[in-house]
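[1] All I have is the shape, not the residue letters:
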């Protein structure tokens, strides 16, 4: 199985490649349109800033390719946010796969909540085969200041200040705000489930 990991000038991408290799997948980090289009599966990870990342995607014509892909596709962290239609981070128009807005966390109390949301938090209301074998209250690792709104595409929620979309799904597109490669056995199981889809 060939897995294309999209290279788009975002951080934390190589650690996803290593996690996939530990699971026995043949992973290649690339921004080559043909390699991505012909891969068995595609993963779109990363940490970074939305407008800068979208600029790179447009320069490489990845903004046209990604929404047209038909193989199983998994956006992670910034990758989840960029699959949405719009991000409040620098007023950024994103890829529009999910008709969902990305908003900035605004703490109601500076003493109770810090932004960014960093650390372990649980998933609940789990749905779809991507989360097979996991229980409600499975913990995953987050690092983010922006979040995807809960919508009809939400397949798991997390609560920080309020509910947000921990994971989303539409057709062949899956997306996760937390970092599976940093989330221990739970993250490993999610990646394994994705590789089996």
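    Right, received. Where do you want to start? Because the structure is a prediction, the values reported are computed rather than measured.
[2] hey, let's count contacts and neighbours off CA atoms from now on
    Will do.
[3] For this structure, which segments count as strands?
    For the chain, applying DSSP state E gives strands covering 2-6, 26-30, 41-44, 73-76, 84-87, 92-93, 98-104, 117-123, 138-144, 146-148, 154-160, 162-170, 173-176.
[4] counting contacts, what elements does the second one pack onto?
    If you count contacts as 3 or more C-alpha pairs under 8 Å, 6 or more residues apart in numbering; DSSP states H and E, strand 26-30 packs onto strand 2-6, helix 13-22.
[5] And the residue lying closest to residue 93 once chain neighbours are set aside, how close does it get to residue 17?
    When the adjacent residues along the chain are set aside, residue 93 lies closest to residue 86, with 4.7 Å between them (C-alpha to C-alpha, 6 or more residues apart in numbering). Using C-alpha to C-alpha, to the nearest Å, one obtains 27 Å as the distance from residue 86 to residue 17.
[6] same thing with residue 37?
    Residue 37 sits at a distance of 18 Å from residue 17 (criterion: C-alpha to C-alpha).
[7] Of those two, which one has the most company?
    Counting neighbours by other C-alpha atoms under 10 Å for residue 37 and for residue 17 shows that residue 17 has the greater number, 21 against 17.
[8] try it against this one:
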């Protein structure tokens, strides 16, 4: 059986991701231990809250280099996806340095007058990434966010909420989704299954 690890960053609702994976028959370990994370077959990096608090927590746990050096597939969820790029403009005092697992910057979502946060179900169009195998175009996923990575070369899927943004990104072994697959019904379950089976 695969060794699946959810990184305990201290800034995540881990239980919902864990339960979603366990419903799929996946055995999950939650850990902030370097050795446990490094030995994993697949790694989940969930996150909620602010980039500054999450990066501070990751730094306090001495996990920055551990995460940057992982060679196995890693999936960031929501804030976890945002932490994968170079920086976030979430702070009024300047950009927050993130993990730089791939290029890019998190920006405030340009909702063009729509209410923020972007909360609820929205459709996603995807590329032919293995992450979206068996998932129909324009499938609905569940979002809760006010910041996003703009559409750019590392985009694997797109969503529109006033403007187009990255619903999923990827580079090498690192992938991230802005939506919550653990709260996205059958499409979310399929995406989690696809990631575990990579």
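    Nice, I can see it. Keep in mind that what you see is a predicted model, and the values were worked out from it rather than measured.
[9] State the number of residues packed around the residue nearest to residue 93 of the first structure.
    Residues lying near residue 86 of the first structure (other C-alpha under 10 Å) number 22.
[10] Is it correct that it is in contact with residue 104?
    No: using C-alpha atoms under 8 Å, residue 86 of the first structure is not in contact with residue 104, being 11.7 Å away.
[11] which ones are touching the closest residue to residue 111 of the second structure other than its chain neighbours?
    Residue nearest to residue 111 of the second structure in three dimensions, not counting chain neighbours: residue 162, with 4.1 Å by C-alpha to C-alpha, 6+ apart. Contacts were defined as C-alpha atoms under 8 Å, 6 or more residues apart in numbering; by that measure residue 162 of the second structure touches 110-114.
[12] Those residues into a markdown table, with extra columns for distance to residue 144 of the second structure and neighbour count?
    Supplementary listing: those in a markdown table, determined by distance: C-alpha to C-alpha, whole Å; neighbours: other C-alpha atoms under 10 Å:
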| residue | distance to residue 144 of the second structure | neighbour count |
| --- | --- | --- |
| 110 | 15 | 18 |
| 111 | 13 | 16 |
| 112 | 17 | 9 |
| 113 | 17 | 8 |
| 114 | 14 | 10 |
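[13] Turn the residues you listed into JSON lines, columns for distance to residue 191 of the second structure.
    Putting these into JSON lines (distance: C-alpha to C-alpha, whole Å) gives the following:
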{"residue": "110", "distance to residue 191 of the second structure": "26"}
{"residue": "111", "distance to residue 191 of the second structure": "26"}
{"residue": "112", "distance to residue 191 of the second structure": "29"}
{"residue": "113", "distance to residue 191 of the second structure": "31"}
{"residue": "114", "distance to residue 191 of the second structure": "28"}
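[14] which one of those residues is nearest residue 175 of the second structure?
    Using C-alpha to C-alpha, residue 110 comes nearest to residue 175 of the second structure of the contacts of residue 162 of the second structure, at 22.9 Å.
[15] measure the nearest residue to the closest one once chain neighbours are set aside to residue 151 of the second structure for me?
    Across the structure, with C-alpha to C-alpha, 6+ apart as the measure, the residue nearest residue 110 of the second structure apart from its sequence neighbours is residue 163 (5.9 Å). With the distance defined as C-alpha to C-alpha, residue 163 of the second structure ends up 10 Å from residue 151 of the second structure.
[16] cool, and residue 54 of the second structure?
    Summarising the geometry, the distance separating residue 54 of the second structure from residue 151 of the second structure, computed by C-alpha to C-alpha, is 23 Å.
[17] and what of residue 102 of the second structure?
    If you measure residue 102 of the second structure against residue 151 of the second structure using C-alpha to C-alpha, the figure is 14 Å.
[18] The most centrally placed residue in the first structure: what's it in contact with?
    Per C-alpha atoms, centre = their mean, the C-alpha nearest to the average position across the first structure is that of residue 76, at 1.9 Å. For residue 76 of the first structure, the residues meeting the contact criterion (C-alpha under 8 Å, 6+ apart) are 43-46, 175-180.
[19] who wins for neighbours among these?
    The member of these that has the most neighbours, counting by other C-alpha under 10 Å, is residue 175 with 31 neighbours.
[20] how many other residues sit next to the nearest residue to residue 166 of the first structure once chain neighbours are set aside?
    Counting by C-alpha to C-alpha, 6+ apart, the nearest residue to residue 166 of the first structure once its immediate chain neighbours are dropped is residue 157, at 4.6 Å. As a burial measure, residue 157 of the first structure scores 23 neighbours (other C-alpha under 10 Å).
[21] now the counterpart of residue 157 of the first structure in the second structure: how far from residue 149 of the second structure?
    In the second structure, residue 157 of the first structure lines up with residue 158, judged by TM-score structural alignment. Residue 158 of the second structure sits at a distance of 10 Å from residue 149 of the second structure (criterion: C-alpha to C-alpha).
[22] Tell me roughly how far the longest helix along the first structure lies from the second structure on average.
    The single longest helix within the first structure, with elements called by DSSP state H, is helix 184-196. With the two structures superposed, helix 184-196 of the first structure lies on average 0.3 Å from its match in the second structure, counting by mean C-alpha distance after the TM-score superposition for the first structure.
[23] so how far is that helix off the chain centroid?
    13 Å (C-alpha atoms, centre = their mean, to the nearest Å).
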